[in-house]
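Colleague: what's the 3D shape of this:
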Amino acid sequence: MTKPDFTKMTRKELKKYIFSHPREDEAIRELFINRRNPNVQVFPYPQNMPYEEIEAMLKSKLNLDS
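Modeller: This next block holds a predicted model:
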């Protein structure tokens, strides 16, 4: 059996294929890496911030302060 050409599939077809073949790395790579939105907002990891500060910041953003 030959694999379909993932580059020619629509996003909807690709999602359906991945749902029925969840271990198909080539299809997953096509959908989530090759077709990612080039305008997506990226949040870089703050390199010089202590872990505790990052944790507190994330908790406050997610309203997990207790």
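Colleague: Every contact and neighbour count from this point should use C-alpha atoms.
Modeller: OK.
Colleague: which other helices and strands contact the helix or strand containing residue 57?
Modeller: Counting by DSSP states H and E, the element that carries residue 57 is helix 51-61. The helices and strands touching helix 51-61, judged by 3 or more Cα pairs under 8 Å, 6 or more residues apart in numbering; DSSP states H and E, number zero.
Colleague: Next, the second sequence, to be compared with the first:
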Amino acid sequence: MAVEYEGRGHSDPLQIERDISREEDYLHGGWTQVRISKRHMDNDARAAVAKVRRALRDSGWTGCN
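Modeller: I've put the predicted structure just below:
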């Protein structure tokens, strides 16, 4: 699993191309990508944690409540 924070710099056209390429690499490698933005970090990052936990559970990991 890869967790990525999408900040302001990710709206640059060159960065978008790099992000797409990296996402394709993750997919071909069998990885799950979890993308986090600034809004996920509000409220003590509860939304970010929920996204990561959900992705872990969806992949079969049983170590999180």
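Colleague: Provide the TM-score value for the superposition.
Modeller: The TM-score (TM-score structural alignment, normalised by the length of structure 2) is 0.25; 26 aligned residues with a Cα RMSD of 3.2 Å.
Colleague: now the helices for structure 2?
Modeller: Taking DSSP state H, the helices of structure 2 run over residues 13-28, 42-58.
Colleague: of those, which approaches residue 34 of structure 2 most closely?
Modeller: Minimum separation from residue 34 of structure 2 across the helices of structure 2 (Cα to Cα) falls at helix 42-58, 6.6 Å.
Colleague: could the helices of structure 2 go into a markdown table alongside mean neighbour count and distance to residue 35 of structure 2?
Modeller: Output for the helices of structure 2, formatted as a markdown table (neighbours: other Cα atoms under 10 Å; distance: least, Cα to Cα, whole Å):
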| stretch | mean neighbour count | distance to residue 35 of structure 2 |
| --- | --- | --- |
| helix 13-28 | 12 | 10 |
| helix 42-58 | 14 | 9 |
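Colleague: I appreciate the help and will end here.
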